[in-house]
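> Got a predicted structure here, sequence first:
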Amino acid sequence: MSRRIAIIPARGGSKRIPRKNIRPFGGQPALTHILKSAEATGLFDTIHVSTDDPEIAAVAGAAGHRPDFLREAAIADDFTPIRTVMGWTLREYKKRGNSFETAALLYATAFFVEPDDIAGAVREFETRRTHPVLAVTPVGTAIEKLFVEQGGLLKTADEAKFASRTQDLTPAFQDAGAFGIFSAPSLLAEEDGAKPLHFRPFLLDRLKAIDIDTEDDWAFAERLHAARKRQ
C-alpha cells in the first residue's frame, strides 16, 4: 500500500469560467501551480489530475503528471459530488493494484497555496485520523451577525444577539476552496459522496484562500498575483 495520493479535479466542462483549469495564470496553465506545490511537498506517491479532457491531461503531462486514466464522462458533470469522484479514482487505482492511506483533494485553481500549507494539513490529519481536515479561512463576521435575505429585507441569523459584542459570538469560517485531506479507505467505503462531514479546520491565510468561481474571482486573483510580484 502506498501512503499518499493527491487528487486534483480538473474536468473540461467548467461553465462559469470556461476551460479555467488550463487557462493561463501567471504565465502558465492554471493547474500547473498546484501541481508544483504538491510535488514540492515530497509527500505524495501519486499525483493524479482527475479529468475527462484529453487537452487537460496533456497539460498535466507536460508538467510531469499525465493521468494514468481519464475520468468517466458520467461523473464529469456539474452535479457529481467531489468525494464521489475521489472514491471512483481510488477504486480505479485499486483495480491497478495500488491502494492508499491518505488522499489529498487539491483544487486546480488554488494558485496561492504553498507546499508548507499542504504538508501542514497532511501532518494535522495524520496525527489524528478521526476526521478529515479542510482548509478554511475566517469570514470575519460572527455567525449571529451574518445577514440573510427574507422578503427583500436583510435580517441577521439571530436577531436576539444583534447588539452583542463580537467577542461573545460564534466565529464563522468558509471553505477556502484550496484543499482537504481524507482517509482513503473511508472514501472507498463511502456510499454517499454528498453526505455532510465533520472536518477539523486547517486555517489558511485569507490571501491564499481565493476560491475561483467567477470572472471577478479570477480578476482579483490576477491583481493579487501582480501585487505579490511587485513586492
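Looks like it arrived, so ask away. Since we're looking at a predicted model, the values are computed, not measured. Numbers count the residues shown, from 1 in each chain.
> alpha carbons only for contacts and neighbour counts from here, please
Will do.
> Give me the longest helix you can find in this protein.
Across the chain, the longest stretch assigned as helix under DSSP state H is helix 215-230.
> Not counting its own residues, what contacts that one?
If you take CA atoms under 8 Å, 6 or more residues apart in numbering as the criterion, helix 215-230 is touched by 16, 17, 25, 26, 210, 211, 212.
> which among these gets closest to residue 183?
Checking the contacts of helix 215-230 against residue 183 by CA to CA gives residue 211 as the nearest, at 23.7 Å.
> ok, that closest one to residue 62 distance?
When distance is defined by CA to CA, to the nearest Å, residue 211 is 25 Å away from residue 62.
> In terms of neighbours, single out the busier of these two.
Applying other CA atoms under 10 Å to residue 211 and residue 62 shows that residue 211 carries more neighbours, namely 17 against 11.
> got a list of what the more buried one touches?
With CA under 8 Å, 6+ apart, residue 211 has these contacts: 109, 110, 176, 177, 178, 217.
> Under a three-state scheme, what state does the fourth one occupy?
Assigned state for residue 177: strand (three-state reduction, DSSP: H, G, I helix; E, B strand; the rest coil).
> same check, this time on the first one
Put simply, residue 109 is coil when judged by three-state DSSP.
> What distance do you get for it to residue 24?
Counting by CA to CA - residue 109 and residue 24 are separated by 11 Å.
> shared neighbours of the two, which are they?
residue 30.
> Distance to residue 10 added to the contacts of helix 215-230, as a markdown table?
Converted to a markdown table, the contacts of helix 215-230 look like this (distance: CA to CA, whole Å):
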| residue | distance to residue 10 |
| --- | --- |
| 16 | 14 |
| 17 | 12 |
| 25 | 15 |
| 26 | 18 |
| 210 | 17 |
| 211 | 15 |
| 212 | 13 |
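> Comparison target below:
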Amino acid sequence: MDQLLPSTPSHTATVALIPLRGGSKSIPKKNIKPLAGKPLCAWVLEAATAAKHIDAVYVSTDCPEIAAVVQGLNLGVHLIERLAEFATDEASTEAVMLHFMDHCPFERLVTIQATSPLLRAEDLDTALARFDHEPLDSLLSAVRTKRFFWNDDATPINYDPLHRPRRQEFSGTLMENGAFYITRRAILERHRCRLGGRIGIHEMPEHTALEIDEPEDWELVARCLAAQV
C-alpha cells in the first residue's frame, strides 16, 4: 500500500522524515535493536518530536515490525509505507524523500538518520531558526575536525605543508556527520537532491561524528548516550 496512514496533520510547514529500512546486513534489525535502554530509532524520534520548530514527524518504513515499534513509543509519529523499490541497498535517501514529497505537504523537510542517535532537539531547533533567519535553501549538520587530510595522489586537501599551522591556530575542516539535513520543497523539486541553492551548515559537537554503521560502533555510541542522559 502506497499511502499515508491515518492522522495526517493539516498544518505541515516543517516536517521531519526518518527513513527506517527493515533490511540491515551489518547489524540485523538495527533500527529497532536496543541501544542504551531504547530502540535505536527512539533516540532520534524523541529528538524530532521534542523540537519546537517541527510540526509533524514521519517514519518511512517497509517493515511492519519497525512500524509496530514506532507506534509503541507513543510519540505521535506518523507512518508512511515505503515501497520495496525504495528499500534496497542501492536505493538512495533522495529516492525516499521524493516518494515522501509526493504524499505529504510541507515547506521545509528535515531528513534525520536513525544512525545518529546523539542528535538533540536543541540542534534541530537551533538549525531551523537559523535556516529561516538567514534565510537558507538547504542545510546540513557537520562536526569540525582539526586533522590534516590528503588525496590519494599525495596532495594536501585542507592545509599547506610549507606552512603547517599549530592546532590552536588551525580552524580545521567541517565534515558531514549525517545527523540531519533541511531542504526547502522547491529545492527538492528542482534539484531532486537534499542540498541546493543557498546552503548552510549547523555545527555539532565533535563526538556526534559517531554514527552506527558497524557492530563496533554500538558500544562507543552507547557510552556517549549514557554520559549525556
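All right, it came through fine. Bear in mind the structure is a predicted one, so any value in this text is a computation, not a measurement.
> coming back round to it: okay, residue 109 and residue 24 of the first structure: which has more neighbours?
A direct count of neighbours by other CA under 10 Å for residue 109 of the first structure and residue 24 places residue 109 higher, at 29 against 13.
> Check the gap between the more buried one and residue 80 of the first structure for me.
Taking CA to CA, one finds residue 109 of the first structure at 19 Å from residue 80 of the first structure.
> next one: residue 32 of the first structure
Separation of residue 32 of the first structure from residue 80 of the first structure (CA to CA): 24 Å.
> aligned partner of residue 176 of the first structure in the second structure?
In the second structure, the residue matched to residue 176 of the first structure (TM-score structural alignment) is residue 177.
> shouldn't its match be in contact with residue 144?
No. Counting by CA atoms under 8 Å, residue 177 of the second structure does not reach residue 144; the two are 9.6 Å apart.
> Matching residue 108 of the first structure against the second structure, which residue comes up?
Taking TM-score structural alignment, residue 108 of the first structure has residue 114 as its aligned residue in the second structure.
> The residue nearest to that match when sequence neighbours are not counted: how many residues sit nearby?
Nearest residue to residue 114 of the second structure, sequence neighbours excluded (CA to CA, 6 or more residues apart in numbering): residue 41, at 5.2 Å. Number of residues near residue 41 of the second structure (other CA under 10 Å) recorded here: 26.
> quick one, what contacts residue 41 of the second structure?
Each residue near residue 41 of the second structure by CA under 8 Å, 6+ apart is listed here: 20, 31, 32, 70, 114, 115, 117.
> want to throw the contacts of residue 211 of the first structure into CSV with distance to residue 43 of the first structure?
Converted to CSV, those look like this (distance: CA to CA, whole Å):
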residue, distance to residue 43 of the first structure
109, 20
110, 18
176, 22
177, 21
178, 17
217, 30
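> Tell me the buried residues within those residues.
Listed as buried from these are 109, 110, 176, 177, 178; burial here means 16 or more other CA atoms under 10 Å.
> Name the member of the residues you listed with the shortest distance to residue 36 of the first structure.
residue 110 (11.4 Å).
> Residue 223 of the first structure versus the closest one, what's the distance?
For residue 110 of the first structure, the distance to residue 223 of the first structure - CA to CA - is 15 Å.
> go on, residue 145 of the first structure?
From residue 145 of the first structure to residue 223 of the first structure the distance is 30 Å (CA to CA).
> who has more neighbours, those two?
residue 145 (21 against 12).
> Taking the contacts of residue 211 of the first structure together, which two end up most distant?
Using CA to CA, those reach their maximum pairwise distance at 178 and 217, which is 13.8 Å.
> which residues are in contact with both of the two?
210, 211.
> give me the stretch of the first structure that stretch 33-44 of the second structure matches.
Under TM-score structural alignment, the match for stretch 33-44 of the second structure is residues 23-34.
> can you give me how far that stretch is from the chain middle?
Its chain's C-alpha centre and that of stretch 23-34 of the first structure lie 16 Å apart, by CA atoms, centre = their mean, to the nearest Å.
> On the three-state scheme, the residue located most distally from the centre of the second structure is what?
In the second structure, counting by CA atoms, centre = their mean, residue 162 sits farthest out from the average C-alpha position, at 37.9 Å. What three-state DSSP gives for residue 162 of the second structure is helix.
> what about the helices in the first structure?
Under DSSP H, the first structure gives helices at 30-41, 54-62, 82-95, 115-127, 184-189, 215-230.
> now the ones you listed as TSV including distance to residue 69 of the first structure?
Conversion of those to TSV gives the following (distance: least, CA to CA, whole Å):
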stretch	distance to residue 69 of the first structure
helix 30-41	17
helix 54-62	9
helix 82-95	8
helix 115-127	24
helix 184-189	18
helix 215-230	29
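> Of the ones you listed, which stretch is the most buried?
Among the helices of the first structure, ranked by average contacts under mean count of other CA atoms under 10 Å, first place goes to helix 30-41 (a mean of 21).
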